Structure formats: C-alpha cells, structure tokens
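Peer 1: the following comprises the amino acid sequence and a computationally predicted model.
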Amino acid sequence: MAMAMEDHHGTPPQHPQHVKSKSVAPALITVSPGGAYVVVAIGAHLRIFDFTKQSAVEVEDSTTPALHGDAIRSVAFSVDGLLFATVGDDKRVKLWDAKTWTCIKTICLTKKVSAVTFSNDSAWFMVADKFGIVYVFSTSADSVDEPVQLLAHCCSIITDMICSPDGKYIVTSDRDFKIRVTGFPERPLAGAHEIHTYCLGHNNFVTCLAFAGSEGLLLSGGGDCMIRLWEYESGTLLDTFDTTQGDLGNSKEGNRAVLALAASPTESSVAAILERFEGVLIFTCDVAEKSLKLLKKVETPGYSPSGLSFDCEGNLWLVAGAAETVVKGDEFVTPEAVAAAQMQAQAIALAAVTHVQVVRDCSLLDGASVPGGDALLRTLQGSEADVTKVQTATEAAELAMKDLLTKRQYSTEQRENRKRMRNDKKVTSITSA
C-alpha cells in the first residue's frame, strides 16, 4: 500500500484536496465551418460570438456535472458545423448542439483529455487522453456512452488528432516524435486495427497537424522547430521548413517550437504560430510541386498568438492569452471540494484577458475592421486586453506545454538514483527462523 511521505521537517503532507500544483492553459480559437460562430476557449470557459445576431451566446448545460471544472485543452466543430466538442483537464468530454449551444451529453473519463475530433460524417467523435488512448463515441443523443477504445499510442501523450478529408484515415501525433496514420474503420466501436503507415522525421515532440486541401497532403509542426509536409498515405516526407533560419531565428531566446497550424478551407494558404514569436507565418502549399513556401511573416506587435483558425472566407483569426488552472489530487476529493474547484476555475476564466486579431490577405486588420466589430471584441476578449498581462500569460502557457511534452534527459547516475528510489523496487528483509 502506498504510504504518505513526510517533508524534510517531518511535516505530513496536506490533504489531497488542497492545491498540489499550478498549470497554465493557452487560449484557443475556432470558427464554425459555415462562419456563423467564432469561439474562444479560455480556461474552463467558452466565449462565443454569433455573427447572425451580432451578439454573445451563453451556453446552457443541464448535464451532470455541468460546465467544465478545469482548463479546456481542445475544441472542435463537426464537419457539418452542427456539433461542437470540448475536452480538458477535468477529464470531462462535452458534446454541444452548435445551434442552440446546449450541452447534449457529458462523459467522464479517468485521465485528462488532450485532443478531440469528429469523423467526416459527424456520426462519431474521438477523444485522446494523456495516457495515449483514443476513445470513440457516437454523436447520437440516445447512445450509451461507455468509453470504447479506438486505438492507442503505448503510453505516449497524444498531442493532436484529425480525420483525413476523404474520411479514410485518422491521423494522430504524440510526444514521442511519431505521426501515425490509421485506417478509420467502418465499425468504429470494433476498434481501428489497421495502422496504414507512419510519418517519421521529427526529432522532438510533434505538437500539431493540419491537412492541406484534399490532395493527400499533411502538415505537421513540433518541438524541433520544423514544419513538415507529407504525403500521408505513403508516409513520404515532401518538404521541410526550418523556422530557425533567416530572420525567424533568435539565438538569444533559443529555438521556437511550432505551437499550432491551420489550413484555409478556400485556398492553399497555411498559417503557423511559434512560441515566443510576435506574429504568424503565412505559407502557400503548392500541390503541383508538393512544396511549402513562406509567403509572408505578419507581425502582431506586443502579442504572441496562442491559437489560430481560418474561417470560410479565408480570414485568419488569432487569439493570445492563457488562464491559470489549479490542479488537485485525484484521491479523497470530496464533492464539496470538486464544486469549489469548479467555481474557482470558472471565476479564473471569466477574469482572464485575451486579445483577438484577424489577418486578411496577409495584412493585420485594425480593431474597427474586425468582423463583428466592438461587440465581438468585448465578447471574446472579456475586457480590454492588457498587453503585459496577455503576453505574460501566453508565455507561461508555452513553457507549461513545453515542460509537459519534452522528454526528460537523465545522466547515467541520475537514472541509477531514480531506479533505487522507485517504490516498486523496495526490498523486504526476511530473517531466517
């Protein structure tokens, strides 16, 4: 049986419902496929703007447990734009009706959730946890929502997950440098047993994936500062863009991981954001030449974007910001402690400031030209964005992400010490009678 350890003063540890550590979650942004809504996820809260009504949207959640109780880590619209999914550190998976913005169902898992996506026919949605398991659920409101394993990445954190434009594959990336292309099964509840191929070439964690058009091309970015273009059905590496070269490199700050990628649904444009980089890179993906070419570096002075998304008109939406979240122990947490933590998470999210910007035709729009105008900015930013607060929070989220995904490197001596300290290696002394 596990025993509680005392600190160096002999003081017993706090009750597990007390704070264990702190984490920071980056703000995310996404636009619905039809362009009716833009959503910012900040901490445990969703900020939604309805372009049709030119007003904010309040979500309704009568499921149990209601709302999120910790940071939202991934969001996704279904291909038809009728459904929306949110997952995060509270181990809750929530499916929303993206017309009425009511929660259809809440599913509780045993591990924190890192990624979510929908099948192309919107009949299924998949969630990946930090243990490397992908579960599949039906989007039907009447379905029984017991977790069913679709595939797994052998104890490696899955960092991103998307379905191919033709619906034939589900592509997953992980902390262990891998991109896996798996055949999407006709009967998802029976599991996805066919690994079609791997896209191998990154030499650090892979952070993000995006499809370039419908020509069988895949983009990936990672901690090795590289953006790679793949022919994903064969696993062939076609092109590589090194973000450390030219005026993007900065030896004083070190190399910058690629944080997020997005591809325009209307043209061959691709966008990327880097850690500690006040701007966004716009590329063209030449399908004929199967190459990636940097078109322009659009600067966002004072802000490093934490999330990005194209809308159906080719506008690129950027958000900067992050929210602190409190991580609690899993054992002996009372319902009262869970409720208090949820209230705290929602309060932190409501108080968090973000900054939203829009890029059109490779130019940054001023605030007055942003679609939705002041009403949209008030809704998504929460309050007038303070440059210092937003930038500080964004950088803290970047560091937290990098710390989570970077595999620890130990010397031989450190490895031996860790082996000796392992609880499962304790030797019990037996005295002979």
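Peer 2: Sure, I can see it.
Peer 1: hey, let's count contacts and neighbours off CA atoms from now on
Peer 2: OK.
Peer 1: so Ala85 makes contact with Val113?
Peer 2: No: with contact defined as CA atoms under 8 Å, Ala85 does not reach Val113; the gap is 11.9 Å.
Peer 1: helices and strands around the longest strand seen in the chain, which ones?
Peer 2: Counting residues, the longest strand found in the chain (DSSP state E) is strand 316-328. Packed against strand 316-328 by the contact rule (3 or more CA pairs under 8 Å, 6 or more residues apart in numbering; DSSP states H and E) you find strand 19-26, strand 28-31, strand 37-42, strand 307-310, helix 335-351, strand 354-360, helix 387-405.
Peer 1: below is an additional structure, to be compared with the one above:
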Amino acid sequence: MEDEEGAHGQEAETSPALIAINPLEKCVVVAIGSELRAFDLEGYKTVSLIDDSGGPPHTEDIRAICFGKGGSLFASAANDKFVKVWATDSWSCIRTVKSEKRVSSVAISHDEQYVLFADKFGVIWVFSLNVGDGNGSTIKDAAPLFGHYCSIITSLKYSPDGQYIASADRDFKIRVTSFPKRPLEEAHEIQSFCLGHTDYVTCLSFISSPDSDQPFLLSGSGDSTVRLWDFLSGCQLDTCEIGLKAGLLGLDQEETTAAVTDLCAYPDGSLIAVAIWGLKGVALLSYNFADRVLSFSKVVTAGHVFAPTSLGISSTIKRIWMAMGASDRKSHGRSVLACITVIEALAPDEMIRVLEDGEVPGGKKMLEGLQGRTDLAGEETAVAMAAEEAIAAIRNLLVKRQFSVEDRESRKKGRGDRKHKERYN
C-alpha cells in the first residue's frame, strides 16, 4: 500500500533540530532547517557565521553537524548537497564541497586534516583541508573512501584514538574501518563488523575506561535497544532493552514505536543519555567496565511535551544538552521554534537536575540566540507544536516511505543527478 505521504512526501517533509557542543563547551550550535545558530559561551554572545568560501550558503535543511576533537573546526551538511567546514575562532566558512547525493552524516578527523561525509547512496567520501584554494570547491576535491553501498549511512564516529571510523546504516550493520594515515592515497582496511541489531542503526558513541586504553562502542537502533561492542573484534558485550525499561513497550506493541533516535555518553561511560522516539525526556544508563554490563537507571523528563530530537555533550563538563524542534513545514506556511534544555548530572545514581533558564550556560541570552525566543513559559501551544513537528521529522528520517511506480519514475526524472564519467576513466 502506498504511504499517505508518498505522493506529497517532499511537501510534507520536515527535518529535526540538531545540537552540537564544542568539546571544551566553549560554544554550542543548533541547526534547524537551513539555519545555523551559534552561541559563544565564553564571550557570552551570539555568533554571526560568515561564509566566504566561494560556495553558496545552505539553502535546504541541514542534516548533519559536528565539531572536530579539538573544537577548532565545525562541519555542517545539508539537503542542498553542500558540506561546509567552519573555523570556530572566526566562525568563517573555510571550505565548501559539493556532493552528488544528499549527505546523511559528517565527521572530522582527530588531526583536523580531513573531513568525511556519507551520502544517501551509502558512499563515504573524504577530502583534505590542506589542498586547493578553498574557492568554489567541488566534488572533485573529495574521493570515495569506502561504502555501505545502497544503504543509507546514519552515523559516522571516530574512535577516541582516531585510528578507526565506525559507520552505521539502515540495514542493521555497523562497520569498523581503519582510517588510513593518507586516506587520499592509501587503501582502507576493514577491522570488523558489529552485527546483532534487528532494525536500522541510528546512532553511535564511544566510551573509554579511565584505567584502560581499550575503548568500547555504543549503538542505538530502531529495534529499541542500546548495545555495547568490543569493536576491534566485533563482539557484542551487552544489550539494554531500553524501550522496555523506559516503559514505552508492552508485549502487544511494535518495536519501532520506541526506536532509539540519538545517544551521547560521558567519555568514561559513567552516564549515557538516550533519546527514544515517543519519550518525553531522556533515558539514562551507565556502564560497568569491570562486569561489562549496561545498567538502566531512570528517565528524566524536561516538561510534559519535551521530546528531544538531538543530544549533545562536551568531553570535559558533565552536562547533557537537548534540542527539540523541526524545520518549517512549508506546506502549512508556519515556522516552528527550537527548544533547548540542559541537564546537569555527574552519574545516574547521583542528583540530577534539569537547569532553569537562568542557570543554563549562557543564560537567557543563549536561549534567545538558539531558540529564537527566551521564556517559553505560558507558550504551551508553541512548544506542543514544536514537539508535534519534531516527532514528524524523526518519523521522516526513520520510517521508509512507500511510493507508487508512477511516483518513483517521476522522482527519478526530477532528481537531477550529475554523472561524472571522468571519475571512472
């Protein structure tokens, strides 16, 4: 049966709000629609982004954002097929690269010399930040590194030491690949496959024991589980049935009603925050390195309608940042705001606080810059609308839409793909 949105999928489509935190919590960025909103937490000011790379600005919904490990670089990728790299000291765009397909994920190497991005055909591309003049960059600046061919990549994460890249896809797979020292010249090697999820994998995160150099990989999925992996061997160490423990699943419910949509973790694994489709708040887990066990702690709510679409965390300060919102639903001609909430927590078994507006880093000035307004108290209708649009946006990303034969042929004709035959000569 054709999905109700099949014939008008593009008119009805929305994209979820995204949040990224500088590793040292110097600044925070929210992407909503085609707009990037940045706030300098040290200078206590809203940041104006300057795009002087020679490429056009983002004109369509931004689908992926990230900081580099050192925090000096930031990357954004959008449905307009542009990947942009920003220098965070000046917040100027230093590189613009064009992809043939829409981009689904982006990552910056730990030495901040290379940027990886994945397109919706399942190919992962790499380009260097040390070549070219940065003026009107094109797809020729990027080279294919490897791929999950014909499967959409949902997440790209570097291991803590930067030697491996973990990639997840819509076909239940997690692949761990050694990252070449010279990725434009050397071949990659597959380290392992982490197989065990029974539905699409949505998100990845690494954790490390303070007493060991061995990091571990966390993954969240549409099968409503968070799983822990020894990623070097591909061995699954533990599984947490997070949807069931959070009270979202019963024996008569479908697993897809409690898909994990995002997760983030303190580097030492003392706290893992999980966003679940339909959960008004976040579920908290912890990891016992000695026993190799994931433990569910509690659900923390931040208002009766707040359902986060994206989570962020710094590597130094134990705070969880949550964003909720979605891009404009153009067919309805209305704008939907973004909502930001911050949770302060040292560990799941210690006191956890949802910070008031005046307590969050940057205070109400930060909220005004990232949300578009400060005090949302008394605006239940606006917040409820944002929650409704956010849930719809997450659904657009997770649930594969069905199209009739006529619609598929029409979409193919209007795609406008450009084939560069010279790449294969």
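Peer 2: Yep, it's here. The structure displayed is predicted, hence computed values, not measured ones.
Peer 1: one step back: the longest strand of structure 1 versus helix 387-405: what angle between them?
Peer 2: Between the axes of strand 316-328 of structure 1 and helix 387-405, defined by axes from the mean of the first three to the mean of the last three CA atoms, to 10 degrees, the angle is 70 degrees.
Peer 1: can you give me the helices in structure 1?
Peer 2: Under the criterion DSSP state H, structure 1 contains helices at 335-351, 373-381, 387-405, 412-421.
Peer 1: can you put these in a markdown table and add distance to His68 of structure 1 and mean neighbour count?
Peer 2: A markdown table is the format used below for those (distance: least, CA to CA, whole Å; neighbours: other CA atoms under 10 Å):
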| stretch | distance to His68 of structure 1 | mean neighbour count |
| --- | --- | --- |
| helix 335-351 | 7 | 17 |
| helix 373-381 | 18 | 19 |
| helix 387-405 | 19 | 18 |
| helix 412-421 | 36 | 11 |
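Peer 1: so which of those comes closest to Gly35 of structure 1?
Peer 2: Gly35 of structure 1 sits nearest to helix 373-381 of all those, at 13.7 Å, using CA to CA.
Peer 1: average offset between that closest one and structure 2?
Peer 2: Here the mean offset of helix 373-381 of structure 1 against structure 2 after fitting is 0.7 Å, by mean CA distance after the TM-score superposition for structure 1.
Peer 1: that helix corresponds to what range in structure 2?
Peer 2: Aligned using TM-score structural alignment, helix 373-381 of structure 1 spans residues 363-371 in structure 2.
Peer 1: tell me the centre residue of structure 1?
Peer 2: Structure 1 has Ser74 as the residue nearest its centroid, 4.2 Å off, counting by CA atoms, centre = their mean.
Peer 1: next, the contact list for the equivalent of it over in structure 2, please.
Peer 2: Counting by TM-score structural alignment, Ser74 of structure 1 lines up with Ala64 in structure 2. Neighbour list for Ala64 of structure 2: Leu18, Ser76, Ala77, Ala78, Val103, Ser104, Ser105, Val106 [criterion: CA atoms under 8 Å, 6 or more residues apart in numbering].
Peer 1: again, 6 Å this time
Peer 2: The contact partners of Ala64 of structure 2, by CA atoms under 6 Å, 6 or more residues apart in numbering, come to Ser76, Ala77, Ser105.
Peer 1: what is the nearest of those to Val354 of structure 2?
Peer 2: For the contacts of Ala64 of structure 2, the closest approach to Val354 of structure 2 (CA to CA) belongs to Ser76, at 28.4 Å.
Peer 1: that closest one: neighbouring residues, count only.
Peer 2: Residues near Ser76 of structure 2, counting by other CA atoms under 10 Å, number 24.
Peer 1: map it onto structure 1.
Peer 2: In structure 1, the residue equivalent to Ser76 of structure 2 is Thr86, according to TM-score structural alignment.
Peer 1: that match: what's it in contact with?
Peer 2: Val75, Lys94.
Peer 1: cool, and Cys312 of structure 1?
Peer 2: Counting by CA under 6 Å, 6+ apart, Cys312 of structure 1 has contacts Gly35.
Peer 1: again, 10 Å this time
Peer 2: Cys312 of structure 1 is in contact with Val31, Ser32, Pro33, Gly34, Gly35, Ala36, Ser264, Pro265, Thr266, Glu267, counting by CA atoms under 10 Å, 6 or more residues apart in numbering.
Peer 1: and it, how far from Gly34 of structure 1?
Peer 2: Applying CA to CA, to the nearest Å, the value for Cys312 of structure 1 to Gly34 of structure 1 is 6 Å.
Peer 1: again with Glu336 of structure 1
Peer 2: In terms of CA to CA, Glu336 of structure 1 sits 41 Å off from Gly34 of structure 1.
Peer 1: in contact with the aligned residue in structure 1 for Leu24 of structure 2, which residues are there?
Peer 2: In structure 1, the residue paired with Leu24 of structure 2 according to TM-score structural alignment is Gly34. For Gly34 of structure 1, the contacting residues are Val79, Asp80, Gly81, Leu82, Asp311, Cys312, Glu313, by CA under 10 Å, 6+ apart.
Peer 1: what's the answer for Val206 of structure 1, then?
Peer 2: Applying CA under 10 Å, 6+ apart, the residues contacting Val206 of structure 1 are 158-160, 172-179, 220-227, 257-259, 405.
Peer 1: what lines up with it in structure 2?
Peer 2: Using TM-score structural alignment as the criterion, Val206 of structure 1 maps onto Val201 of structure 2.
Peer 1: what residues are up against the residue lying closest to Arg373 of structure 2 once chain neighbours are set aside?
Peer 2: The shortest distance from Arg373 of structure 2 to any residue other than its chain neighbours is 6.7 Å, reached at Leu367 (CA to CA, 6 or more residues apart in numbering). Neighbouring residues of Leu367 of structure 2 by CA under 10 Å, 6+ apart: 39, 46, 338-341, 357-358, 360-361, 373-376.
Peer 1: ok, the nearest residue to Gly134 of structure 2 once chain neighbours are set aside - how many residues close by?
Peer 2: In space, Gly134 of structure 2 comes closest to Arg95 once its chain neighbours are excluded; the distance is 5.2 Å by CA to CA, 6+ apart. Per other CA under 10 Å, the neighbour tally for Arg95 of structure 2 reads 25.
Peer 1: Arg95 of structure 2 matches what in structure 1?
Peer 2: For Arg95 of structure 2, the residue aligned by TM-score structural alignment is Lys105.
Peer 1: distance of its match from Val113 of structure 1?
Peer 2: 16 Å.
Peer 1: still on that earlier bit, of the contacts of Val206 of structure 1, just the buried ones, PyMOL syntax please.
Peer 2: Buried members of the contacts of Val206 of structure 1, defined by 16 or more other CA atoms under 10 Å, are picked up in PyMOL with:
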select buried, resi 158+159+160+172+173+174+175+176+177+178+179+220+221+222+223+224+225+226+227+257+258+259+405
